[in-house]
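Trainee: My questions are about this predicted structure, shown below with the sequence.
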Amino acid sequence: MSKVIIAWFRQDLRIRDNPVLAEVLRRDAAVLPVYIHAPEEDGAWAPGAASRWWLYHALAGLAGDLEALGLPLVIRRGSPEEALTSIVASMRGAGHPVDSVACARVYEPDRVQHDEQVREVLDEVGVGWWQGNASLLIEPEHVCNKSGDPFRVFTPFWKHLRGLPPEPPVAVDADRLEAPDHVPDSLALDDLELLPTRSWDDGIAAAWDPSPAGARTVLEDFVEERVTAYKRCRDVPGVNGTSRLSPYLHSGQVGPRQVWAAVHAAGGADNDGGFTFLSEVAWREFAYHLLHHFPRTTDEPMYEKYRDFPWAPDPQALQAWQKGRTGYPFVDAGMRQLWKTGWMHNRVRMVAASFLVKHLLQPWQDGARWFWDTLVDADLASNTMGWQWVAGSGADAAPYFRIFNPFGQGEKFDPDGDYVREFVPELAGLPDKYIHRPWEAPDEVLAKAGVVLGETYPEPIIEHRAGRQRALDALEATRQQAG
């Protein structure tokens, strides 16, 4: 083939359901797969440590899949404009001019702005530009309310989304993909320095299989074995009741169209569990809808009245929360699960986040940054929406006066204490009655369990009622200031 198209992989690290590769085949061109590591492109939201760990393994899996098809993955580092124009020049020098660069669309504000610069530079050197949707069910600008405005409430968004015809996964006949005769120089994957220099990732490695096969297995196991029970089990962190697809979706090792189609093919959409799960997929879509229309919300509250909220920044309180040493077992279990495995159960994410911004009055942006660095599924759209929801400052947010009771949530969703015992083992010997309220246990019970409050496990960093009242007082002050 004389025509060459650069397939620029980003957050679409897969071959199946990849619209970029489908476009290459449609144009009957040779494909040159390229990955460019450009953390500077993400501005203040460059990938965190856990995300980089996942990215390394996802790229290794993609490179392996491409190699099996006879396609090398060219890896570069630095400015996308410079990397792409260098590759174009190399191909031209070898007599294989590049027709165009094809890539999946991205939605992070800094990346969107950067893409315009890349497009302009490619145009200057006579190379075309094509983008497709690999990350969402529906592009954000194609979903609007009856007034033509963005949705700010999830329920009508979900109702509208359900009324749209679902797009099937994109068909890619991988056997038809052909490499060009010339392949430019490439870095080795290790040259990107994505893995930690000291070993802190053993727990993450034990918890996940970040390979293409791992992505397929997780999806297949969920739709075949757990989707029907999803509504009943999704809030119980001590059981395997969620899909655990989020990091694969973020990296693009599996696409939402594939997930949507798999649930329907298994008949999951016809029961409460499958319907509830699909609504969670729609929450992800809603997050991207909000990020697209309100890009400043990554760092600023959506509603102006929360701009001057009276936070009480306290580095020691923030660190106690980060380390899972708040004295509230359900919160601490979540934070330790996060540190150990790079992931936290969604119910516990809400409770832990609420505790930080409400009981402790720490800025939600500090929590968002910590999650960003420690989550293998750190996704700017979902992370932003989640923290603004908890803080009460974003679209469809929980009212600020909704303050989760950290031990009440534990008793409701971890009644036997299995989750706490797994991640806060120093409390494992306590009876179920006290596992979420160790400060109420009699001295003899604590002694028998080997618990010394303030030594082996901390006293609560703040009393629940005092923390709740302080949060309500801060809200009232904000309301009065807003008039």
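Mentor: Looks like it arrived, so ask away.
Trainee: okay, CA-based contacts and neighbour counts for the rest of this
Mentor: Will do.
Trainee: now Ala134: how far from Val127?
Mentor: Plainly put, Ala134 is 22 Å away from Val127 if you go by C-alpha to C-alpha, to the nearest Å.
Trainee: Settle it for me: which of those two has more neighbours?
Mentor: Taking other C-alpha atoms under 10 Å, Ala134 and Val127 do not tie; Ala134 has more neighbours (28 against 18).
Trainee: Against that first model, consider the following:
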Amino acid sequence: MTSIVWFRDDLRLADNPALRAAVDRGEPVIGLYVLDTSEKVRPLGGAARWWLHHSLADLGERLRERGGALVLRRGRAREVVPQVVQDAAASAVFWNRRYGGPAREMDTALKARLRDDGVEVASFAASLLFEPWTVRTGSGGHYAVFTPFWRACLHLPAPRAPLPEPREIVAPQTLPRSDALDDWALLPTNPDWAGGLRETWEPGEIAAHRRLDAFLADDVDDYDRARDEPAAGVTSGLSPRMRWGELSPHQVWHAAAASGKDTERFLSEIGWREFAWHTLFHAPDLHTENLRREFDAFPWPRPHPAALHAWQHGRTGIALVDAGMRELWHTGVMHNRVRMVAASFLIKNLLIDWRRGEEWFWDTLVDADEAANPFNWQWVAGSGADAAPYFRIFNPETQAQKFDPQHRYIDRWAPDWADVPPLVDLGDTRRAALAAYDEVKRSRA
């Protein structure tokens, strides 16, 4: 008999409870990854597809080194998984839990269907430090503000220790049919716009651990002091590693604790990630609907395609915004401080719906996930959990003076900034944004 491990956003061997359960069962193991084309599954953006290709290639190689195998299939997961179970004559299927609404519905239905067919099915906690249903307010609800949420998390039992990776994984003699990874065409070819991604990143589990070790050995010392300075280079670089599950939050948590360094500020960012996922668990339409429904009354003007295009391509004439948008296009990430500034400019100076910005980031970020991406956009817009007040409008010129006073970041990514005329007047558009937000306030009165 055979056990199947259904990999999703947990592309690693170490600290993978589903894989550990399958190996401990003592039967041959097949790894399965499904490129899900189900209607309710949000299609991956271009940068995410690039990362997925390389992370799957790494996972397949690491499984083969230990005697295992990775089967790739494309299609509706609710149909593909039972078919692979049948093809492999598998007696058990294991996976790590997901927390988005459609994913949970699919997993629940699949678990029931497979069990009806006599297949053992088990799911495990692997992607979050704290399961969403374990963190509750005193009245039994869920938290809408980060600080009390994280305080409540820290009063729960400490996150479990990471599991070691299996030394040996035995594959069955005969494997089910597998797609070829190249046939999925996840990599851009015509044109090939991924040169900057290749320069910047090395996806995969081993590279993820190298980055974690390097950050804790060096950059974390300056993290609290310089994390808001985009030219300082002290960000962790771990967000895509955690988004794809090449690292688990338990590994990051315990490595930080064992470092002997002051990692409280850094770990609070891991807490922010948890907060985003807990929010998505309770609001599965986070990327399309305002969490604070009173913001449905916001009077978005008619879309302005030219302004949106200028923002997307770093041609607004606002130096810090343009630098950030060009960094995003080249590297697939943007410094967090600059992300907030660029998002605020789109929403509150250009008066473009936050959903348009979220869609662009979804397509261009290598670390875009279904929780953090819309959660952070709604935070900036003022429509989300623990949101910035509606009147908080980041002034990109003031932000540049404070966090990039020597223009090191701006000159790197937007050296022609002085030659691009500003798209809008920051003062006039700020006043227009405040007037529009007043309409939201009046709608609540």
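Mentor: Received it, and whenever you're ready, just let me know what you need. In this text the structure is predicted, and so the values were computed from the model without any measurement.
Trainee: quick one: the equivalent of Ala213 of the first structure over in the second structure from Arg12 of the second structure, how far?
Mentor: Alignment note (TM-score structural alignment): Ala213 of the first structure maps to Ile206 of the second structure. Distance from Ile206 of the second structure to Arg12 of the second structure, counting by C-alpha to C-alpha: 9 Å.
Trainee: between those two, which one's more packed in?
Mentor: The neighbour comparison of Ile206 of the second structure against Arg12 (other C-alpha under 10 Å) goes to Arg12, with 26 against 15.
Trainee: Can you find the partner of the more buried one in the first structure?
Mentor: Per TM-score structural alignment, Arg12 of the second structure is aligned with Arg14.
Trainee: unless I'm mixing things up, its match is touching Ala215, no?
Mentor: No - with contact defined as C-alpha atoms under 8 Å, Arg14 of the first structure does not count as touching Ala215 (9.9 Å).
Trainee: overlap in contacts of the two?
Mentor: 253-254 (C-alpha atoms under 8 Å, 6 or more residues apart in numbering).
Trainee: Apart from its chain neighbours, what residue comes closest to Gly128 of the first structure?
Mentor: Leaving aside its chain neighbours, Gly128 of the first structure sits nearest to Ser100 (4.1 Å; criterion: C-alpha to C-alpha, 6 or more residues apart in numbering).
Trainee: Grab the nearest non-local neighbour of the residue nearest the centre of the second structure.
Mentor: In the second structure, the residue lying closest to the centroid (C-alpha atoms, centre = their mean) is Asp369, at 3.0 Å. The shortest distance from Asp369 of the second structure to any non-neighbouring residue, by C-alpha to C-alpha, 6+ apart, is to Arg243 (6.4 Å).
Trainee: where's the one you found relative to Gly138 of the second structure, distance?
Mentor: 31 Å.
Trainee: more neighbours, those two?
Mentor: The residue with more neighbours, out of Arg243 of the second structure and Gly138, is Arg243; 23 against 9, by other C-alpha under 10 Å.
Trainee: check contacts around the residue nearest to Arg12 of the second structure when sequence neighbours are not counted.
Mentor: Closest residue to Arg12 of the second structure apart from its sequence neighbours, by C-alpha to C-alpha, 6+ apart: Glu246 at 5.0 Å. Contacts here follow C-alpha under 8 Å, 6+ apart; on that basis Glu246 of the second structure touches 10-12, 55, 204-205, 208.
Trainee: Name the SS class of Glu246 of the second structure, please.
Mentor: Recorded secondary structure, Glu246 of the second structure: coil (DSSP: H, G, I helix; E, B strand; the rest coil).
Trainee: That one maps to what in the first structure?
Mentor: Under TM-score structural alignment, Glu246 of the second structure pairs with Gln253 in the first structure.
Trainee: same question, Asp363 of the second structure
Mentor: Under the alignment (TM-score structural alignment), Asp363 of the second structure maps onto Asp373.
Trainee: Quick one: average offset of the helix or strand hosting that match versus the second structure, please.
Mentor: Here Asp373 of the first structure sits within helix 364-374, counting by DSSP states H and E. Its aligned residues in the second structure lie a mean 0.4 Å from helix 364-374 of the first structure after superposition (mean C-alpha distance after the TM-score superposition for the first structure).
Trainee: Report the buried residues of that helix.
Mentor: By 16 or more other C-alpha atoms under 10 Å, the buried positions in helix 364-374 of the first structure come out as 364-369, 371-374.
Trainee: So which residues make contact with that helix?
Mentor: Against helix 364-374 of the first structure from outside (C-alpha under 8 Å, 6+ apart): 47-51, 299, 322, 338-339, 342-343, 353, 356-357, 378-380, 383-384, 387-388, 391.
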